[in-house]
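> Below are the sequence and a predicted model for it; my questions follow.
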Amino acid sequence: MSIIYSRLGEVALRHEYFKDGVARDLVLWPSEETSRIFQNGKIIFRQFQGGMILLYRAEEDETTPISPLTQPVSFYFFFQPKNPADFLQISDLDDGSNLYSSGKLPFFFNVPANASSDESSPENLSYDLLDGLRAKAFGIELTLEPFPPSVRIKVRKDLTQVVSPGKDENGLPLPDLFEIAPDDQGKIRFTFDLRGKAEGIYTFTLRDAGNTTDLWSKTYWVGNEPASPLGLIRLEYVNAPSNLYGSKEHYRLTIPSQKSRWTYLIVNGNQKVDLLSKTLEIEDVDADLPPPYSTYQFDQVGDSPSTDIKINNRETVVFRSQVEIPFFETPKLSLRLVENPGSKVLVADLPNPSRAAPTKKIGADLNTEIYVFI
């Protein structure tokens, strides 16, 4: 008897930083409970360069599963870059105004209604930034201002499924919207206990006594995962539309490239440029403009020379791009430093920011500094 495995689904991992678009050096693994589901459902997980694939053991018709799973069912996978510092430097993990920071959990997920069996047009996984990971039992201790006389505790799985927040002294489930009061110091202390519940995405909310207003809310992935992954992937399969077996589903996870405004600090190192009688400019004369680059304008910041900044006690002129420029594997060419009057080219190709260069916030934008000595 032949052992037949058919393809269930495939996820292509993409990163906008790389010229070929393929994400590099990401390690993926299924969660603890997903691994058990795979074992029961005779499903094999395999990672390859630039993606992962799921295979299920099938009957001779290559379609009917030997050990079919009951839907709805969700598969969770964690991912971790081999070099987290490099990965974070080139990746934009913000979710709108929800900014990525250490402890938060990037979360990519499919929408079953958007499933695609077309390899040339895969479903693009949606993105959310969770508040982190938690074990199935964890405590909180926090202070709310103004101090509420009491709060009601609300827990939801996947936003809609009502979940008991814990157990009473007899081990019985606490009711939904269980009410507690702060202690004498105004601190709210509570231990959430979801042991016995399925791993997944849970939202924990403290509401006012009248159950009209959210006072505090966090969304975590909850499960028994000892590692500290950087991100999470969920593939969800529902009864309608039913996409678990049959045609192979194609998904694409795309990580946006980090962008920053380039700030050039031009240092008059040999002091041969008269910055009082001469004017420096940065010109973008790149006629090729391969994606994702555009033509960029740079503004002088402050005086020439700067009255606020000196590098190595040398006169310095600062320029900053008008817009953010994406980090990209192929450097941006033909940014040149010009001395006027006379249009004398001092530097024909200004350097791009180092991949390891730190970024810092200036106003609402990220900035990357590049030092150029002339």
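All right, it came through fine. Residues are numbered from 1 along each chain as shown.

> going forward, measure contacts between C-alpha atoms and count neighbours the same way
Will do.

> For Leu130, the count of nearby residues, please.
Other residues within reach of Leu130, judged by other C-alpha atoms under 10 Å, total 23.

> same check, this time on Gly196
Gly196 has 7 nearby residues by other C-alpha under 10 Å.

> Pull up the gap between it and Ala135, please.
12 Å (C-alpha to C-alpha, to the nearest Å).

> ok, now Phe78?
15 Å.

> So those two - more neighbours on which side?
Using other C-alpha under 10 Å as the criterion, Phe78 and Ala135 rank with Phe78 on top: 21 against 18.

> what helix or strand is that one on?
Using DSSP states H and E, Phe78 falls within strand 73-81.

> got the buried residues for that strand?
Phe75, Tyr76, Phe77, Phe78, Phe79, Gln80, Pro81 (16 or more other C-alpha atoms under 10 Å).

> Just give me how far the top strand by length along the chain sits from the chain centre.
For the chain, the strand with the greatest residue count under DSSP state E is strand 4-15. Relative to the centre of its chain, strand 4-15 is centred 21 Å away, using C-alpha atoms, centre = their mean, to the nearest Å.

> elements contacting that strand?
Under the contact definition 3 or more C-alpha pairs under 8 Å, 6 or more residues apart in numbering; DSSP states H and E, strand 4-15 sits against strand 51-58, strand 249-255.

> which residues touch the following helix or strand past the shortest one?
Moving toward the C-terminus from strand 249-255, the first helix or strand encountered (DSSP H and E) is strand 259-267. Counting by C-alpha atoms under 8 Å, 6 or more residues apart in numbering, strand 259-267 makes contact with 92, 310-311, 314-327, 353, 359, 365-374, all of which sit outside it.

> Next SSE downstream of strand 259-267?
strand 279-284.

> Enumerate the positions of the next helix-or-strand element following that next one that are buried.
Following strand 279-284 in sequence order, the next helix or strand is strand 298-301 (DSSP H and E). For strand 298-301, the neighbour count (16+ other C-alpha under 10 Å) marks Phe298, Gln300, Val301 as buried.

> Switch these over to JSON lines; also include distance to Glu339.
Listed next are the buried residues of strand 298-301 as JSON lines, based on distance: C-alpha to C-alpha, whole Å:
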{"residue": "Phe298", "distance to Glu339": "14"}
{"residue": "Gln300", "distance to Glu339": "13"}
{"residue": "Val301", "distance to Glu339": "16"}
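
> Three-state assignment for the most centrally placed residue in the chain, please.
Nearest to the geometric centre of the chain sits Leu93, at 3.2 Å (C-alpha atoms, centre = their mean). At Leu93 the chain is in coil, as set by DSSP: H, G, I helix; E, B strand; the rest coil.

> Strands of the stretch 1-150 of the chain, start to end?
4-15, 26-30, 43-48, 51-58, 73-81, 105-109, 123-124, 126-130, 132-134, 137-143 (DSSP state E, counting those that start in this stretch).

> can you put those strands in JSON lines and add distance to Ser334?
Below are the strands of the stretch 1-150 of the chain laid out as JSON lines (distance: least, C-alpha to C-alpha, whole Å):
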{"stretch": "strand 4-15", "distance to Ser334": "25"}
{"stretch": "strand 26-30", "distance to Ser334": "33"}
{"stretch": "strand 43-48", "distance to Ser334": "37"}
{"stretch": "strand 51-58", "distance to Ser334": "35"}
{"stretch": "strand 73-81", "distance to Ser334": "33"}
{"stretch": "strand 105-109", "distance to Ser334": "36"}
{"stretch": "strand 123-124", "distance to Ser334": "34"}
{"stretch": "strand 126-130", "distance to Ser334": "35"}
{"stretch": "strand 132-134", "distance to Ser334": "42"}
{"stretch": "strand 137-143", "distance to Ser334": "54"}
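
> one more structure, for comparison:
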Amino acid sequence: MNRSYRIAFQVTLDHSYYTSGQTPDFSILPTRDTMSWLKENKMLFRSDETGFRVFYTAAPFVPFTEKELRFMLVLKEGTRFFNITDLNVGGEDYTSGDLLLFKNSGLTSELTPGILPGAESKVFTYIFPQKSENPEALGQLEIRDEAGNIIPLEIPDPDTIPRTAEKEFRYPVDLSKYPEGVYDFKTSLSDNPEVITKQIYVDEQVKRQSAFGLIRITLTEEVLASSFKAQFTTKQSYWRYHFVIKNMSADDYVFSVEDQLGEYSFVQTNNDEMNGYPVVVFDSEQLIPLSELPRKKLRFIREQDGVRSTLVSNLSNPVVNIVNEDVGEPNVSNVFVYI
């Protein structure tokens, strides 16, 4: 029997760096549980460079109960993405190994972003964020699932976890009988009243795939035909130009950097030296967003006795396809130009 399909929902991965508005940096894969559920409910998954879509059977319609669907974001190549993307989410910075999480809330089109401290297998050793100088200190651990239910822990005793020689507290966690999802790990020490709760996403497949992120869509009949977007924001930085003057005397001229479009201004901040050559340094006075379409019309000018000449008519933009070492402030993009 031929089936006709309608769109259940679609998700685009939006990124302000790209002229198309979408990022091509990810492969998108349903988790094993999600793919099985889609097949059981006669739904289809399709992805491309803009995002993905899920389709459902229109005739005959197969009713379904509310279900949380999960889709992994796996980076194809990470260098460029990390160089062009602002990964501060709600005041919290993404660090290597974290898991970026997007989830829907009601009928709002923009998915809510968050950061989880990485994914773990169902069987792993949890290391407390707390340490203790007291060799007699004991650790306490409580784990709750997404519904707030306490996961029973029996052996070893989660209330009397001894300190290791490294002054840490470790507990062998076995969640093999429980579903994939976010779990709250609540830890405390007998000699310290501070309680720390961390969320861990437990999913063997997500960990094995080294997924960068996860999209969670709570699917109900009310959100059928909805369009969602996961929004990534272009990184902004102060651009610092290092002009290495090899073929003239730097003392004989006044130099400047000009934006012919009049959007940004640059000031000379320093004189330096590299391999015996003088270096003239200019910083932008404003944060400049990176863009797939290079910013042109930035030029390097020299002036002597009122006579101006252009040394470079289109200055290079910061490089985004190589690993950049931090030189000085992390919010500064360094560009080296040899004259």
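Yep, it's here. Here the structure is a predicted model, which means the values were calculated and not measured.

> Val285 of structure 1: which of the strands of the stretch 1-150 of structure 1 is closest?
Of all these, strand 4-15 sits nearest to Val285 of structure 1, with 27.4 Å by C-alpha to C-alpha.

> quick one: the closest one to strand 26-30, angle?
140 degrees (axes from the mean of the first three to the mean of the last three C-alpha atoms, to 10 degrees).

> Other residues contacting strand 4-15 of structure 1?
Contacts for strand 4-15 of structure 1 (C-alpha under 8 Å, 6+ apart): 21-24, 50-60, 62-63, 244-257.

> ok, back up a step: what's the mean gap between the longest strand of structure 1 and the aligned bit of structure 2?
Averaged over the aligned pairs, strand 4-15 of structure 1 sits 1.4 Å from structure 2 after superposition, using mean C-alpha distance after the TM-score superposition for structure 1.

> Output the residue interval of structure 2 matched by that strand.
Aligned by TM-score structural alignment, strand 4-15 of structure 1 falls on residues 4-15 of structure 2.

> what residue of structure 1 takes the place of Lys177 of structure 2?
In structure 1, the residue matched to Lys177 of structure 2 (TM-score structural alignment) is Gly196.

> Quick one: closest of the strands of the stretch 1-150 of structure 1 to Gly166 of structure 1.
Minimum separation from Gly166 of structure 1 across the strands of the stretch 1-150 of structure 1 (C-alpha to C-alpha) falls at strand 137-143, 8.6 Å.

> How far does the helix or strand just after that closest one sit from its chain's centre?
Downstream of strand 137-143 of structure 1, the next assigned helix or strand under DSSP H and E is strand 151-157. Using C-alpha atoms, centre = their mean, the mean C-alpha position of strand 151-157 of structure 1 is found 26 Å from that of the whole chain.

> quick one on the thing from earlier: could you dump the helices and strands packed on strand 4-15 of structure 1 into TSV with mean neighbour count and distance to Arg36 of structure 1 added?
TSV is the format used below for the helices and strands packed on strand 4-15 of structure 1 (neighbours: other C-alpha atoms under 10 Å; distance: least, C-alpha to C-alpha, whole Å):
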stretch	mean neighbour count	distance to Arg36 of structure 1
strand 51-58	20	14
strand 249-255	22	22
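
> Quick one: closest of those strands to Leu276 of structure 1.
Nearest to Leu276 of structure 1, of all the helices and strands packed on strand 4-15 of structure 1, is strand 249-255, at 45.5 Å by C-alpha to C-alpha.

> Including distance to Glu225 of structure 1, could the helices and strands packed on strand 4-15 of structure 1 go into TSV?
Shown next, in TSV, are these (distance: least, C-alpha to C-alpha, whole Å):
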stretch	distance to Glu225 of structure 1
strand 51-58	20
strand 249-255	22
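
> quick one, which of those strands is nearest to Arg189 of structure 1?
Once the helices and strands packed on strand 4-15 of structure 1 are compared by C-alpha to C-alpha, strand 249-255 is nearest, at 37.5 Å.

> do you know how far the counterpart of Glu92 of structure 2 in structure 1 is from Arg57 of structure 1?
Under the alignment by TM-score structural alignment, Glu92 of structure 2 pairs with Asn98 in structure 1. In this view, Asn98 of structure 1 and Arg57 of structure 1 are 41 Å apart by C-alpha to C-alpha.

> Now do the strand holding Phe78 of structure 1: which elements does it pack against?
Contacts defined by 3+ C-alpha pairs under 8 Å, 6+ apart place strand 73-81 of structure 1 against strand 26-30, helix 32-40, strand 231-237.

> just the ones you listed: most buried one?
The highest mean neighbour count among these, using mean count of other C-alpha atoms under 10 Å, belongs to strand 231-237: a mean of 21.

> And that strand against structure 2, how far off on average?
Looks like 1.4 Å for strand 231-237 of structure 1 (mean C-alpha distance after the TM-score superposition for structure 1).

> Go ahead and name everything in contact with that strand.
Counting by C-alpha under 8 Å, 6+ apart, 71-80, 105-112, 243-244 sit against strand 231-237 of structure 1.

> Go again with 7 Å.
Residues outside strand 231-237 of structure 1 that contact it (C-alpha atoms under 7 Å, 6 or more residues apart in numbering): 71-80, 105-110, 112, 243-244.

> looking at the alignment, what does Asp286 of structure 1 pair up with in structure 2?
Aligned by TM-score structural alignment, Asp286 of structure 1 pairs with Leu261 of structure 2.

> residues contacting that match?
Residues counted as contacts of Leu261 of structure 2 (C-alpha under 7 Å, 6+ apart) are Lys297.

> Check Val173 of structure 2 too.
Val173 of structure 2 makes contact with Val123, Phe124, Thr125, Tyr126, according to C-alpha under 7 Å, 6+ apart.

> can you do 10 Å?
Ser121, Lys122, Val123, Phe124, Thr125, Tyr126, Ile143, Leu153, Ile155, Pro156 (C-alpha atoms under 10 Å, 6 or more residues apart in numbering).

> Looking at structure 1, which of the residues you listed hold up?
Using both residues aligned by TM-score structural alignment, their matches' C-alpha atoms under 10 Å, structure 1 keeps these contacts from those: Ser121, Lys122, Val123, Phe124, Thr125, Tyr126, Ile143, Leu153.

> Buried subset of those as a PyMOL selection?
Selecting the buried subset of those in PyMOL, with 16+ other C-alpha under 10 Å as the burial test, is done by:
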select buried, resi 121+122+143+153
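
> need the kept ones among the contacts of Val173 of structure 2 in a markdown table with distance to Ala8 of structure 2, can you?
Shown next, in a markdown table, are the kept ones among the contacts of Val173 of structure 2 (distance: C-alpha to C-alpha, whole Å):
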| residue | distance to Ala8 of structure 2 |
| --- | --- |
| Ser121 | 30 |
| Lys122 | 31 |
| Val123 | 35 |
| Phe124 | 36 |
| Thr125 | 39 |
| Tyr126 | 38 |
| Ile143 | 34 |
| Leu153 | 40 |
